[in-house]
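In: Test case, fold it:
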Amino acid sequence: MSDSPAADATGTTADGVTPRWPRIVLKLSGEAFAGTAGFGIDGAIVRQLAEDVVDARSMGVDVAIVIGGGNIWRGMTGAGAGMDRAQADYMGMLATIINSLALQDTLEQLEQPTRVMTALHMEQIAEPYIRRRAERHLEKGRVVILAGGLGAPFFTTDTPAALRAAELSAGAVIKGTHSGVDGVYTADPKLDPTATKLDEITYMEVLNKGLKVMDPTSITFCMDNALPIVVFDALQVGNLRRVLTGVAGVGTLVR
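Out: So this is what the prediction gives:
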């Protein structure tokens, strides 16, 4: 359990810090869960991510989470091998549920009440996604993990992250990267040594330049609904708190 100062009724912690948004949707890639192995679930990484979520909760921030499934199965991989794309995408949705259950278990080991809600019906292990019920969980201080994507093929998990953020009146979509890239750059910093990190960028610049922040559908949706996006390195311990408190130089703000 985090030992960070708890927040008072106004959302201000004992050390005088007020988070920028009282409610967020945290988007994590499935690959982040794999660690250096590149596949499967690394328990130490999941615990680190869970501890950062618990720290955000200690600030009084409501946290909903959307997780990808690329560490287990990616629909495009199956489609590329000749599998029916819709079938492959449904398999990917199941992978997101596996990751969600893993994170739920770790959060509850840290004594953080958590609910997994899924767009696919599987009552034995998760609640169906119902907006009002999700809002009630958040109001009660529970972390809500939104699994199963949209329950429909042909969408990445970026799209439900944006959609759920709007539905749940979140202040921002917080997009965690996993490959050591700590924000949005002018080009891929791993391929172009001259690439520079951007502190802030507009939605239209992301779309026009083809920057790989989130998929274009989700970027357009966030633009239409005035939902800011912050891209940051989720595997750097304490970075979620830094994003929430507006520490300069951490991540890139898209708005």
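In: use CA for all of it now, contacts and neighbours both
Out: Fine.
In: element containing the residue most central in space within the chain?
Out: The centre of the chain sits closest to K27, judged by Cα atoms, centre = their mean, with a distance of 1.2 Å. Here K27 sits within strand 23-28, counting by DSSP states H and E.
In: now what about that strand, what contacts it?
Out: If you take Cα atoms under 8 Å, 6 or more residues apart in numbering as the criterion, strand 23-28 is touched by 61-68, 158, 161, 164-165, 169-177, 234.
In: Here is a second sequence; please produce its structure as well for comparison:
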Amino acid sequence: MSQPAYQRILLKLSGEALMGEQAFGISPEVTNFLAGEIKAVVDIGVQVALVVGGGNIFRGEGLARAGMDRVTGDQMGMLATVINALALQDAIERVGMQARVQSAIRINEVCEDFIRRKAMRHLEKGRVLVFAAGTGNPFFTTDSAAALRAVEIEADLMLKATKVDGIYNADPKKDPHAKRYDEVTYDEALGKRLGVMDQTAMVLCRDHGMKLCVYDMSAPGALLKIVSGDASIGTRVNR
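Out: Down below sits the predicted model:
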């Protein structure tokens, strides 16, 4: 088998993606599917890290608009990401891989603290690493956490898993004439407000030369094709 195009990747998953067809919570079918997709990539020698959101359980920003203290709401959202991370760890281990959860806030009874050097060692040993609790700080999204962790672990590629097959100039579910981009620069995405990620995350990726691919997570085999060098899958964002 040919060598993969990327040796180390970071995959950003939204909490909502874990719901599947449910209105709330975690779908075992989705976590099992994701575990299988990740295993196919690990089996060809790619090191994989994940960052997961918590919107399927709790969104602090929404409750802040309703009157809750924003810092408290964001802290609750961080805890929701830990729940999702543990669910992914379980699914990954059930398909025969080793996985570790590292949290940006201390919950030592259920997972490790985030320590960069230890994270790098886990990846070098072939373990799948799931980063939880965002950056550990309020007011920062899990997109920003994913960009930060991707830079910290020196990933070759960051992927954002979505429900559409790339970046469009309009919502393809609402506009049948929406145009999909094969490739776009960070400055173009920021200037056109394409909604790829929040601006903090995009600027961090741009300034550190982090390559990004936005793709449809529900397409079987898409992740393997991307890491194998298939440029026809998803939309690439480069500096």
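In: returning to that earlier point: now which residue in structure 2 aligns to the residue nearest to the centre of structure 1?
Out: Mapped onto structure 2 by TM-score structural alignment, K27 of structure 1 lines up with K12.
In: What spatial separation is found between that match and K174 of structure 2?
Out: Distance, K12 of structure 2 to K174 of structure 2, by Cα to Cα, to the nearest Å: 24 Å.
In: cool, and C111 of structure 2?
Out: In terms of Cα to Cα, C111 of structure 2 sits 41 Å off from K174 of structure 2.
In: and the gap between the match of K27 of structure 1 and M1 of structure 2?
Out: From K12 of structure 2 over to M1 of structure 2 the distance is 27 Å, taken as Cα to Cα.
In: cool, I167 of structure 2 as well?
Out: For I167 of structure 2, the distance to M1 of structure 2 equals 30 Å [Cα to Cα].
In: so where in structure 2 does the longest helix along structure 1 end up aligned?
Out: For structure 1, the helix with the greatest residue count under DSSP state H is helix 85-109. Under TM-score structural alignment, the counterpart of helix 85-109 of structure 1 in structure 2 spans residues 70-94.
In: For that stretch, could you pull out the residues that count as buried?
Out: 70, 73-93 (16 or more other Cα atoms under 10 Å).
In: coming back round to it: can you tell me which of the contacts of strand 23-28 of structure 1 are in helices?
Out: Counted as lying in helices by DSSP H, out of these, are 158, 161, 164-165.
In: in structure 2, what residues pair with stretch 148-166 of structure 1?
Out: Using TM-score structural alignment, stretch 148-166 of structure 1 corresponds to residues 133-151 of structure 2.
In: Check which residues of that stretch are buried.
Out: 133-136, 138, 141-151.
In: If any of the contacts of strand 23-28 of structure 1 are buried, put those into a PyMOL selection.
Out: The PyMOL command for the buried members of those (criterion: 16+ other Cα under 10 Å) is given here:
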select buried, resi 61+62+63+64+65+66+67+68+158+161+164+165+170+171+172+173+174+175+176+177+234
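In: For structure 2, which segments count as helices?
Out: Along structure 2, the stretches classed as helices by DSSP H are 28-42, 60-65, 70-94, 116-124, 142-152, 186-191, 199-207, 222-227.
In: closest to G234 of structure 2 out of these?
Out: Nearest to G234 of structure 2, of all the helices of structure 2, is helix 222-227, at 8.3 Å by Cα to Cα.
In: From V196 of structure 2, how far out is the residue of structure 2 positioned farthest from its centre?
Out: Relative to the centre of structure 2, the most outlying C-alpha is that of G67, 28.9 Å out, by Cα atoms, centre = their mean. G67 of structure 2 sits 28 Å away from V196 of structure 2, going by Cα to Cα.
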